[in-house]
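> need coordinates for the below:
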Amino acid sequence: MNNKKLANKLDQFLEIHQFKDYCPNGLQIEGKAEIKKIITGVTACQALIDVACAEDADAILVHHGFFWKGEAQEITGMKYKRIKSLLDKEINLYAYHLPLDVHPELGNNAELARLLGITDRRPLEPWDKRSVGRVGKFAQAISPADLAERIESVLARKPLHIDGGKKEIKSIAWCTGGGQDYINIAAEQGIDAFISGEVSERTVHIAREMGIHFYAAGHHATERYGVKALGEWLQGEFDCDVTFVDIDNPV
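Below is the predicted model:
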């Protein structure tokens, strides 16, 4: 398939025009025009780029790409090495940040909910259909300890659990990655527990004082599954070879 047509297809499918993001969504680095082999991963780090180069891939599709708001604009050091590796091999780089978090079918939040058995999903901020935070429920109430075990089993990573005091969890809110500050909105709505990827010092006090269980399950671990699902969707839509590569990241 053509690299520009692929960008247009992904842009439309993920509705990138709906978002004000911290980075450009879509084709970030242009490479060869014809794409047959795609490597997907969470972040466009050097290790993932090296795999793509070794595999003679035509494109990389990630959640975390380049050119973040507020970062230095100079292309030097680590950024230079990454971009040079892509340009030398004419590898296209596609990145989708918030649009991939929010997508109702294949997004990071949707995939995490599917894996954990969360149903009746809706925006955590009811006034914003594009709210990154989500809320839902479990079919049956679960104990805080059992939820921690379920998260560890699904993500292969032990979560940090801050006890909010409630003995059972029925309602649940979540936001993958660095969405820990959505805990305030969840607590104000009386939701039993909140899951995110990261934790801040203040999050611990909020959970304890507002009576909501909090689970930090890992930024990388909670955001593996959206880009993987998107790649599988692409493989089904087009005649192309798509491989997900999980570069280990304990954070």
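> okay, CA-based contacts and neighbour counts for the rest of this
Will do.
> quick one: the helices in the stretch 151-251 of the chain, in order.
Assigned helices in the stretch 151-251 of the chain, in chain order: 183-188, 201-210, 219-222, 225-237 (criterion: DSSP state H, counting those that start in this stretch).
> which other helices and strands contact the second one?
Translated: helix 201-210. Packing partners of helix 201-210 (3 or more Cα pairs under 8 Å, 6 or more residues apart in numbering; DSSP states H and E): strand 160-162, helix 183-188, strand 213-216.
> a markdown table please, covering those and showing mean neighbour count and distance to residue 45.
As requested, these are exported to a markdown table (neighbours: other Cα atoms under 10 Å; distance: least, Cα to Cα, whole Å):
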| stretch | mean neighbour count | distance to residue 45 |
| --- | --- | --- |
| strand 160-162 | 18 | 26 |
| helix 183-188 | 18 | 29 |
| strand 213-216 | 28 | 23 |
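> adding distance to residue 17, write the ones you listed out as a markdown table.
Formatted as a markdown table, those follow (distance: least, Cα to Cα, whole Å):
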| stretch | distance to residue 17 |
| --- | --- |
| strand 160-162 | 35 |
| helix 183-188 | 26 |
| strand 213-216 | 30 |
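> which among the ones you listed is found nearest to residue 106?
Closest to residue 106 of the helices and strands packed on helix 201-210 is strand 213-216 (Cα to Cα; 21.6 Å).
> give me the contacts around the closest one.
144, 148, 159-166, 183, 192-199, 204, 207 (Cα atoms under 8 Å, 6 or more residues apart in numbering).
> just the helices of the stretch 151-251 of the chain: most buried one?
Stretch with highest mean neighbour count among those: helix 219-222 (a mean of 23; mean count of other Cα atoms under 10 Å).
> buried subset of the contacts of strand 213-216?
144, 148, 159-164, 183, 192-199, 204, 207 (16 or more other Cα atoms under 10 Å).
> helices along the stretch 1-150 of the chain, start to end?
Taking DSSP H, counting those that start in this stretch, the helices of the stretch 1-150 of the chain run over residues 3-14, 46-54, 77-89, 98-102, 108-116, 144-155.
> just the ones you listed: most buried one?
Scoring those by mean neighbour count under mean count of other Cα under 10 Å gives helix 98-102 as the most buried, with a mean of 25.
> how many neighbouring residues does the nearest residue to residue 235 once chain neighbours are set aside have?
Spatially, and ignoring its direct neighbours in sequence, residue 235 is nearest to residue 242 (6.0 Å; Cα to Cα, 6 or more residues apart in numbering). Residues lying near residue 242 (other Cα atoms under 10 Å) number 23.
> quick one: list the elements packing against the lengthiest strand in the chain.
Longest strand of the chain, by residue count under DSSP state E: strand 134-142. Using 3+ Cα pairs under 8 Å, 6+ apart as the contact test, the elements touching strand 134-142 are strand 118-123, strand 169-175.
> just the angle for the longest one relative to strand 134-142, thanks.
Angle, strand 169-175 to strand 134-142, by axes from the mean of the first three to the mean of the last three Cα atoms, to 10 degrees: 150 degrees.
> one more to put side by side:
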Amino acid sequence: MLTNLQLEKILDTKLNSKMISDYAPNGLQVEGRKEINKIITGVTASLPLIEQAIAKNADAILVHHGYFWKSENPCIRGMKGKRIKQLLVNDINLFGYHLPLDIHSELGNNAQLAQKIGVENLQGLEDKTNSIPVYGELSEAISAEELKTRLDESLQRNSILCNEFVGEFPQKLIKTVGICTGGGQGYIDLAAAKGIDAFISGEISEQTTHSAREQGIYYFACGHHATERYGVKALGEWLAKEYDLDVEFIDIDNPA
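Got it, this is the predicted structure:
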């Protein structure tokens, strides 16, 4: 058994969260009961996930998308009020880890997705410590269609593939792959500038298609939720193994 503050310290240390600047607080966001035995993990601290945690008599919820984002209204009312009320009334702790859970080299969303599709030797795409996007290599070059099949099967999604190039760029096999799960489509230009063959993220914007076509880089949009399921799931499995906790991942599906 751990206390909530002990659990926070363990997670902070494992994810190196104090060294990463973020858009929301990482760690214990809503304090509940002191003793932690049962943990529910999930992508987003939505009301359905909280209700599942209540039904399972969980002591804590651990998510990738928590609360108190820099740009959000600070008032606790409406949807946000209902969520937080259910946590407080039921004495449930909420732990949230955003960027630390994206970029962790072992348990992070990028690393977990890379592992699923066979991308190895991950390195930071940005020239700085704690790069958010990463890139790596496939063991052998494959077609864009084969990589799409791997993604679709791994994520249980029909991903969007941008593979119609314009100008001087020919169709080619894929050896190097850049990854930034979730809303990471803006990094496609950096990946193209570094000569990466393909770039994968969760979301797609109108301009992303033009960037892919005009810079000769394959682009795969696989869903924000779908690409970020596996970091928090892996983190929960690590906690269960290392600290003998009862941890259960619950996927509240989201088509986005």
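> residue 250 of structure 1 corresponds to which position in structure 2?
In structure 2, the residue matched to residue 250 of structure 1 (TM-score structural alignment) is residue 255.
> OK, contacts around its match?
Each residue near residue 255 of structure 2 by Cα under 8 Å, 6+ apart is listed here: 223, 225, 226.
> how close does residue 160 of structure 2 get to residue 38 of structure 2?
To residue 38 of structure 2, residue 160 of structure 2 is 37 Å away according to Cα to Cα, to the nearest Å.
> kindly report the same for residue 251 of structure 2.
According to Cα to Cα, residue 251 of structure 2 stands 17 Å off from residue 38 of structure 2.
> specify which residue of these two has the higher count of neighbours.
Comparing residue 251 of structure 2 with residue 38 by other Cα under 10 Å, the one with more neighbours is residue 38, at 18 against 15.
> what do we get in structure 1 for the more buried one?
With TM-score structural alignment as the criterion, the equivalent of residue 38 of structure 2 in structure 1 is residue 37.
> returning to what we had before: looking at the helices of the stretch 151-251 of structure 1, which is closest to residue 89 of structure 1?
helix 225-237 (20.9 Å).
> matching residues in structure 2 for that closest one?
Mapped onto structure 2 using TM-score structural alignment, helix 225-237 of structure 1 spans residues 230-242.
> can you check stretch 174-184 of structure 1 too?
Using TM-score structural alignment, stretch 174-184 of structure 1 lines up with residues 179-189 of structure 2.
> name the stretch among the helices and strands packed on strand 134-142 of structure 1 that sits most buried.
strand 169-175 (a mean of 24).
> helices or strands next to that strand in the packing?
Strand 169-175 of structure 1 sits against strand 134-142, strand 193-196, with contacts defined as 3+ Cα pairs under 8 Å, 6+ apart.
> can you pull the contacts of the spatially most central residue of structure 2?
When Cα atoms, centre = their mean is applied to structure 2, the residue found nearest the centroid is residue 228 (3.1 Å). By Cα under 8 Å, 6+ apart, residue 228 of structure 2 lies in contact with 43, 64, 102, 109, 181, 182.
> make JSON lines out of these and add distance to residue 6 of structure 2.
Output for those, formatted as JSON lines (distance: Cα to Cα, whole Å):
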{"residue": "43", "distance to residue 6 of structure 2": "22"}
{"residue": "64", "distance to residue 6 of structure 2": "19"}
{"residue": "102", "distance to residue 6 of structure 2": "22"}
{"residue": "109", "distance to residue 6 of structure 2": "24"}
{"residue": "181", "distance to residue 6 of structure 2": "29"}
{"residue": "182", "distance to residue 6 of structure 2": "29"}
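> residue 20 of structure 2: which of those residues is nearest?
For those, the nearest to residue 20 of structure 2 is residue 102 (11.0 Å; Cα to Cα).
> any idea how far that closest one is from residue 82 of structure 2?
27 Å.
> centre of the chain to the longest strand of structure 1, how far?
Mean C-alpha position of strand 134-142 of structure 1 versus that of the full chain (Cα atoms, centre = their mean, to the nearest Å) differs by 21 Å.
> and that strand, which residues are buried?
134, 135, 136, 137, 138, 142.
> ok, those residues vs residue 232 of structure 1, which is closest?
For these, the closest approach to residue 232 of structure 1 (Cα to Cα) belongs to residue 134, at 23.5 Å.
> was I right about that closest one contacting residue 120?
No. The criterion here is Cα atoms under 8 Å, and residue 134 of structure 1 misses it with residue 120 at 10.2 Å.
> ok, residue 46 of structure 1 touching residue 82?
Yes. Taking contacts as Cα under 8 Å, residue 46 of structure 1 lies within contact range of residue 82: 5.8 Å.
> which ones are touching residue 42 of structure 2?
Neighbours of residue 42 of structure 2 in contact, by Cα under 8 Å, 6+ apart: 49, 61, 62, 63, 64, 229, 232, 233, 249, 250, 251, 252.
> so what does the fourth one match up with in structure 1?
What that stands for is residue 63 of structure 2. Checking TM-score structural alignment: residue 63 of structure 2 goes with residue 62.
> does its match touch residue 45 like I think?
No. Look at residue 62 of structure 1 against residue 45 with Cα under 8 Å: they stay out of range, at 9.7 Å.
> between those two, point out the one with more neighbours.
The neighbour count for residue 62 of structure 1 versus residue 45, taken as other Cα under 10 Å, is higher for residue 62 (29 against 17).
> can you pull the contacts of that one?
Here residue 62 of structure 1 is in contact with 40, 41, 42, 43, 44, 93, 94, 95, 96, 227 (Cα under 8 Å, 6+ apart).
> would TSV of those residues with distance to residue 237 of structure 1 be doable?
Converted to TSV, those look like this (distance: Cα to Cα, whole Å):
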residue	distance to residue 237 of structure 1
40	16
41	19
42	21
43	23
44	23
93	19
94	17
95	19
96	18
227	15
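> quick one: which two of those are the most distant?
The span of the contacts of residue 62 of structure 1, defined through Cα to Cα, is set by 93 and 227 at 13.3 Å.
> shared neighbours, the two?
Counting by Cα under 8 Å, 6+ apart, the shared contacts of residue 93 of structure 1 and residue 227 are 61, 62.
> just to revisit the earlier point, ok, so of the contacts of residue 255 of structure 2, who is nearest residue 33 of structure 2?
residue 225 (28.8 Å).
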